[in-house]
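[1] here is my input; please provide its structure:
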Amino acid sequence: MQTILGSFLFLVLLRTGTSLECEVCNGMGNSCTGSMMTCEPGLDTCAIILTENSLAGERIQTVMKQCYYSNACNSLTTDMNLGQGRYVRTIVSCCEGDACRTTSPQISSAMQPNGKQCPACYSLSASGCDIVTADCDGEENYCLDMVQKVTYGKFVVNVSMKGCVTENVCAAKEGQTSSSGIDTNIMKVSCTPAPVAA
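    Below you'll find the model as predicted:
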């Protein structure tokens, strides 16, 4: 009996000693390096999150590596088309072990129009922005209307966004979130199915 109990305790200790570790970092471009971190319970895989945006008038890529939920690994690429060449695209690539050091996700620039349109704009003002019509691409099947307040230290920016988005963007809820020292308070968010262009 004591041998069985000892073996059980050894297996428990062995299991708790093999917690998942992921490289954690962020930076510009599509790769970064950082230290290894033990993941919290529930975060059962490592992920590389690549974001590309053209909101400032030029294409900028940023990357984050972190612990992640495996059930979110197969989600579609997140696309926000805000008209006049302004967009935000994010892709999540899940990995484990050495694959996280060699995986280099890429965001496809080849987008195909899907025949739908949405009102679109982007402005650093909560009072609204000049609306144009955006032609939706790929899986962008919804029209977004969002106002958020972003706080970074002493800097506070109000952001208005309208445009074509993928369904997963519509999961955003009103309220406040914090990440890497940036507080984002979504003041208003709504999604409606994108109509077919007339």
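[2] please count neighbours and contacts with C-alpha atoms only from this point.
    Fine.
[3] in the protein, which residue is closest to the centre?
    Thr90 (5.2 Å; Cα atoms, centre = their mean).
[4] what helix or strand is that one on?
    strand 87-95 (DSSP states H and E).
[5] show me what that strand is packed up against.
    strand 45-53, strand 78-81 (3 or more Cα pairs under 8 Å, 6 or more residues apart in numbering; DSSP states H and E).
[6] chain center to the longest one: distance?
    The reference is to strand 45-53. In terms of Cα atoms, centre = their mean, to the nearest Å, the centre of strand 45-53 is found 7 Å from the chain centre.
[7] now the second one, please; I'll put the structures next to each other:
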Amino acid sequence: MAFLILFLFALLYVAARPAFTIQCRTCTGVNIECTGTLTTCSSEYDTCHLIFTEATLSGKTLKTTRRSCTTQKSCIPGDIFMHLANGYQETGQSLCCTTDDCNAANFTVPAWNEILNGKQCPSCSAESPNTCQQETINCMGSEDRCFTREIGSTIQKGCATRSFCANSFAITFSESLILSSQTIQCGNEDVPGITNTAPESRWLCLQIFSGFLIAKPFLQCFF
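    Coordinates of the predicted model:
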């Protein structure tokens, strides 16, 4: 009888305990330091996420950072690489971790690997109503996917890694600087035409604080 009472007490204790929560840094930054604020995540989140990228074109660099709460299932880690025929490229990394404050770490952008890997993709970049004039480019390093990304009225096609497909940023302007809505499709088949759609399609829509408007003149170099 005493054992049964202890067993029932243990069940009640477990049931009464609060759900597991993790604490993560949260912030979004464009060309500014983004260390984030330590936040207690909602109970549905069990993972901290850190994404950082550098976009380059004609010697100019645009840096983005995002620290957030997420789930292990949806967090896709790995090196972020993509490039287009016009010389535009993005490199960075997605980090996933499961202990408190683990996404506060500093980061280093991975070195660009220019070794051709044998894969080819169609590539172009154009803003409507201009036609996206495709040409074939050679993929490099770990770029194993062809992607098509639409950012508002702009379309881009080129080579990319899986982590880019899952974590890409889309930055444009309206009345204020925003991370704009985007659609991205990725396929791992070689194509001289349209890429296949893969499950890694993502949609992103995040408002950035008005203080980030300092980046506006620079961003206009990219889009």
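[8] how about the helix or strand following the strand holding Thr90 of the first structure: buried residues?
    Counting by DSSP H and E, the next helix or strand C-terminal to strand 87-95 of the first structure is helix 99-102. Applying a neighbour-count criterion of 16 or more other Cα atoms under 10 Å, one finds Cys100 buried in helix 99-102 of the first structure.
[9] so for Asp79 of the second structure, what's the nearest residue that isn't a sequence neighbour?
    Counting by Cα to Cα, 6 or more residues apart in numbering, Gln93 is the residue found nearest to Asp79 of the second structure once chain neighbours are left out, at 4.4 Å.
[10] swap in Gln182 of the second structure?
    Ile151 (4.7 Å).
[11] which parts of the first structure are strands?
    Assigned by DSSP state E, the first structure shows strands spanning 21-28, 35-38, 45-53, 60-68, 78-81, 87-95, 113-123, 132-137, 142-152, 155-165, 175-179, 182-193.
[12] could you export those strands as a markdown table, including distance to Gly6 of the first structure?
    Below are the strands of the first structure laid out as a markdown table (distance: least, Cα to Cα, whole Å):
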| stretch | distance to Gly6 of the first structure |
| --- | --- |
| strand 21-28 | 27 |
| strand 35-38 | 26 |
| strand 45-53 | 30 |
| strand 60-68 | 32 |
| strand 78-81 | 49 |
| strand 87-95 | 34 |
| strand 113-123 | 62 |
| strand 132-137 | 60 |
| strand 142-152 | 52 |
| strand 155-165 | 56 |
| strand 175-179 | 43 |
| strand 182-193 | 48 |
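[13] so what corresponds to the residue nearest to Asp79 of the second structure in the first structure?
    For Gln93 of the second structure, the aligned position in the first structure is Ile91, judged by TM-score structural alignment.
[14] wait, isn't its match in contact with Ala72?
    No: using Cα atoms under 8 Å, Ile91 of the first structure is not in contact with Ala72, being 11.0 Å away.
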